[in-house]
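Asks: After the sequence you'll find the predicted model.
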Amino acid sequence: MPVNRLFFSAGEVSGDIHAARLIKALKERLPQGEVVGLGGRFMALEGMELIDGDVSLFSTVGLTDSLRFYERKKKSYERATAYLNSHPVDGVVLVDNQGFNIPLARFCYEKGIPCVYYMPPHVSIWGRWNAPKLMEWCKHLFVSFPEDAKVYREYGNHVDYYGHPLAEEIRLFLAQSGHPEQKTVMIGLFPGSRYQEIENLLSEMLLAVKNMPQEWRVCLALSHPDYEQMIREQVVNHGLTKRVEFSYDARAVLFQSTVVVASSGTITLEAALFRKPVILGYRISPLSYLIGHLLLKEKLIGMPNILLHQKLFPELLQKDWNHRNILKWIEFFLSLSDEEKKRYDEAYDALWRLLLVEGGHDKLASHILSVFGLWDESSPSM
């Protein structure tokens, strides 16, 4: 008999946010259901019991960079498996965070615990070897890029694409917000949701700010309260306390921005869906960069660029991430010709066509519950 308990495993801040929205949709359909597992503050706000505190801060990118939180992640993995060994659950929902969740998928498979993977690895871009084993270990996969579904389906049919959740959410936000008042240029800064990103990227952002016209507004989006002090310290050290505004509302910052400067990640896709030009960058250890460059199918890292199969937005990697290049590209986007603006508008339209599926999030939530035997099409909506 069902125990009405689901176990979630999410890692980075973006995964925490996506998982939280999914938990809300699931609990609307299963109001007596219990949700426990690994995640962060957004999942906790939706009623999930965190068995190991907020783990969203311990995410890294790169093979060598991942050693920083190895012991902490090992502890989380041990807590997760111990919980699953001692508590009955109807199913496990894995969200992104592949370095952690792929081993957990195998554990669930070996223990006979049904699991689904929401936002599994982007095998159309790199790591194709993950596709056959995840299709074996998981009862169902729910991808966020349409081309990933094509790769996974080479190994089975239990994979679906219901659009990217950002598209539905941003469409609703824009419908409620109208049009921004662009009285002056505003530069939105998004230094990242990982310690390594803030440490490696923020300083060059701030050096760029020091060279911007005084009439421009600059607003920096904070992704987590634990990062605020280290960010404010850098702003103080650069003498920019009166120059840089702060906000925890990332979408409000995107909405008001003229140009976005961001760490490569989900935020770059959000910026493009807001129809805002984005200058994206990343720095990791040289060895991690070399390995990653060799493994990438397309030599692109920005989500909107990958989806469009072209370097529409600049990717400033390693030494190319510097304040001079940031300023150069800001000036480029501020001086687009009408023909160039048309090209970008067409690209934004293409992204919306790719990522928006009507009612996709509701379909996703119902499908996940049906995989675990907790929902069927005749069930009344809550």
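Replies: Arrived safely. Numbering: from 1, shown residues only.

Asks: Please count neighbours and contacts with C-alpha atoms only from this point.
Replies: Will do.

Asks: all strands for the stretch 51-200 of the chain, in order.
Replies: Along the stretch 51-200 of the chain, the segments classed as strands by DSSP state E, counting those that start in this stretch run 91-95, 115-118, 140-143, 159-161, 186-190.

Asks: same question but for the stretch 201-350 of the chain, I mixed them up
Replies: Ranges of strands in the stretch 201-350 of the chain, per DSSP E, counting those that start in this stretch, are 217-221, 244-247, 259-263, 278-282, 315-317.

Asks: what's near enough to touch Phe190?
Replies: Leu220, Ala221, Leu222, Val260, Val261, Ala262, Ser263, Ile267 (C-alpha atoms under 8 Å, 6 or more residues apart in numbering).

Asks: dropping in the other structure now:
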Amino acid sequence: MKHKRSIFISTGEVSGDLQGALLIKALKRQAEAMALDLEILALGGDRMAAAGATLLGHTSAIGSMGILESLPYMLPTLRIQRQAKKYLQQHPPDLVVLLDYMAPNIAFCNYLPRHLPEVPIVYYIAPQEWVWSVSDYNTRCIINAVDLILAIFPEEANYYRRQGGKVTWVGHPLIDRMQNPPTRESARAALKIPPEQIAVVLFPASRQQELKYLIPTMFEAAQQIQAKIPQVHFWIPLALEQYRQSLEQAIQRYGLNATLLADPSPPRADSRNETSVALQAIAAADLAITKSGTVNLEIALLNVPQVVLYKLNPLTGWIAHRLLRFSAPFVSPTNLVTMQPIVKEFLQFQATPDAIAQESLDLLLNPERRQKMLADYQEMRQALGEVGACDRAAQEILGFLNQSGETRKNGRKWENA
């Protein structure tokens, strides 16, 4: 007879929803093999719900980067967290998984050890403090609260080990998602793109703020590319349906030859090899112009050259640069894997339409530049780990469930973990 256990997963934003869905599918596979009757509760989005989680709050559209940008999301985030905390107090889970989503999950790191001290905590895809830590506050919160960190980058694992955390490197989950990626030919056939057409995929936004700060720069660069290569066509996958109107208006305003693409809504609970329209658009493309984020790795794994940009509110950028002395060697995950400049990053004041258009045209028209980037992608791929990252993460998480009964010692939980 199966034994009933419960896991609560906390994440947010579009990328967290995707990673959460991949993890949930792996947890269910591993639980079935272990004869565990597993209930998964979550703060997440439609993909996690389709994968089998019961949502306590919908957070895929709640998220931001930056100081001023986060203000509109504070009250909705606090409201959802209050609801989740109330539920967890009344129905304590057997284990909590915090997934990415830095500020809200740091709040859980402060809350859970005090109010649910016997519930073990695993952090999967921990905040990138190893790249841009301004202070050690977040790192100390995580190390003091969390029983195990499941790292996806080698340097992430090294950083948190040096800080005193218990860490297992599981590899990057996107490797699992890319086991059977669409080919260029199949993707072009699915999207009805002629073999000879130059196709550029644009990824301007998975957060509301990005519509405001990235679209003008990205679309003006696209406008310049279109002036140089009139036969180019742009493909724009929708991260969220609510962005459709803003993007349609921008396409018209900048006069782009562009097509919006959207997945079925709500997402289907398909197999682990589900192909989204975003993946099809990447596979079909000659170039990607993209915001910094997880999508950069998807683009690299599909061997498509890319240009990366990111912009925040100008005041936020000034505060970070002048007052907080913020600096980071890289921000794109493609570069963070090996800590090498595989793709060019145009950040804040450097992210001008002229610079992005020039880099894009060079990658489209210069075979040597393209081949150099594709060769660097292969080196990066080796550092991402082997297939099975999601299942390795699931095995580590479920291993904690089999250790119930252990207690805290010296301020830490699960002494034998």
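Replies: Now that the structure is in, tell me what you want to look at. These numbers were taken from a predicted model, which means no experiment stands behind them.

Asks: Next, the TM-score between them, please.
Replies: The TM-score (TM-score structural alignment, normalised by the length of structure 1) is 0.89; 371 aligned residues with a C-alpha RMSD of 2.5 Å.

Asks: rewinding a little: with mean neighbour count and distance to Val92 of structure 1 as extra columns, can I get the strands of the stretch 201-350 of structure 1 in a markdown table?
Replies: Below are those laid out as a markdown table (neighbours: other C-alpha atoms under 10 Å; distance: least, C-alpha to C-alpha, whole Å):
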| stretch | mean neighbour count | distance to Val92 of structure 1 |
| --- | --- | --- |
| strand 217-221 | 21 | 32 |
| strand 244-247 | 16 | 34 |
| strand 259-263 | 25 | 30 |
| strand 278-282 | 27 | 32 |
| strand 315-317 | 18 | 36 |
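
Asks: I'd like these as TSV, with distance to His323 of structure 1 appended.
Replies: Listed next are those as TSV, based on distance: least, C-alpha to C-alpha, whole Å:
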stretch	distance to His323 of structure 1
strand 217-221	15
strand 244-247	16
strand 259-263	11
strand 278-282	11
strand 315-317	10
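
Asks: With respect to Val185 of structure 1, which of those lies nearest?
Replies: Proximity to Val185 of structure 1 (C-alpha to C-alpha) singles out strand 217-221 among the strands of the stretch 201-350 of structure 1, at 6.3 Å.

Asks: corresponding residues in structure 2 for that closest one?
Replies: Aligned by TM-score structural alignment, strand 217-221 of structure 1 corresponds to residues 233-237 of structure 2.

Asks: Can you tell me what sits against the matching stretch?
Replies: With C-alpha under 8 Å, 6+ apart as the test, stretch 233-237 of structure 2 has contacts from 197-203, 256-262, 277-278, 281.

Asks: in the superposed pair, what's the mean gap between that stretch and structure 1?
Replies: Following superposition, stretch 233-237 of structure 2 is found to deviate from structure 1 by 1.0 Å on average (mean C-alpha distance after the TM-score superposition for structure 1).

Asks: mind checking how far that stretch is from the chain centre?
Replies: 21 Å (C-alpha atoms, centre = their mean, to the nearest Å).

Asks: before we move on, what about stretch 230-243 of structure 1?
Replies: 26 Å.

Asks: which one in structure 1 is aligned with Ala250 of structure 2?
Replies: Applying TM-score structural alignment, one finds that Ala250 of structure 2 aligns to Gln234 in structure 1.

Asks: The closest residue to its match other than its chain neighbours: neighbouring residues, count only.
Replies: Spatial nearest neighbour of Gln234 of structure 1, chain neighbours left out: Ser203 (7.2 Å); criterion: C-alpha to C-alpha, 6 or more residues apart in numbering. Using other C-alpha atoms under 10 Å, Ser203 of structure 1 is surrounded by 19 other residues.

Asks: Need the counterpart of Ser203 of structure 1 in structure 2.
Replies: Using TM-score structural alignment, Ser203 of structure 1 lines up with Pro216 in structure 2.

Asks: And its match, how far from Gln223 of structure 2?
Replies: Separation of Pro216 of structure 2 from Gln223 of structure 2 (C-alpha to C-alpha, to the nearest Å) stands at 10 Å.

Asks: next one: Pro204 of structure 2
Replies: 14 Å.

Asks: neighbour-wise, which of those two wins?
Replies: Comparing Pro204 of structure 2 with Gln223 by other C-alpha under 10 Å, the one with more neighbours is Pro204, at 27 against 20.

Asks: corresponding residue for the more buried one in structure 1?
Replies: Per TM-score structural alignment, the equivalent position to Pro204 of structure 2 in structure 1 is Pro191.

Asks: in terms of contact, does that match touch Leu202 like I think?
Replies: Yes: using C-alpha atoms under 8 Å, Pro191 of structure 1 is in contact with Leu202, at 5.5 Å.

Asks: Who are the contact partners of the counterpart of Ala250 of structure 1 in structure 2?
Replies: The pairwise alignment with structure 2 assigns Ala250 of structure 1 to Ala278, based on TM-score structural alignment. Ala278 of structure 2 makes contact with Pro237, Leu261, according to C-alpha under 8 Å, 6+ apart.

Asks: what about 7 Å?
Replies: Pro237 (C-alpha atoms under 7 Å, 6 or more residues apart in numbering).

Asks: what does Gly302 of structure 1 give?
Replies: The contact partners of Gly302 of structure 1, by C-alpha under 7 Å, 6+ apart, come to Ser264, Gly265, Thr268, Glu315.

Asks: Pull out the buried residues from stretch 152-159 of structure 2.
Replies: Ile152, Phe153, Pro154, Glu155, Glu156, Ala157, Asn158, Tyr159 (16 or more other C-alpha atoms under 10 Å).

Asks: Trace the fifth one over to structure 1, please.
Replies: Using TM-score structural alignment, the partner of Glu156 of structure 2 in structure 1 is Asp148.

Asks: ok, the spatially closest residue to its match that is not a sequence neighbour - how many residues close by?
Replies: The shortest distance from Asp148 of structure 1 to any non-neighbouring residue, by C-alpha to C-alpha, 6+ apart, is to Ser124 (5.0 Å). Neighbour count of Ser124 of structure 1, defined by other C-alpha under 10 Å: 20.

Asks: check contacts around Pro304 of structure 1.
Replies: Residues in contact with Pro304 of structure 1 (C-alpha under 7 Å, 6+ apart) are Thr268, Leu269, Ala272.

Asks: and which of these is nearest Leu364 of structure 1?
Replies: Leu269 (20.4 Å).
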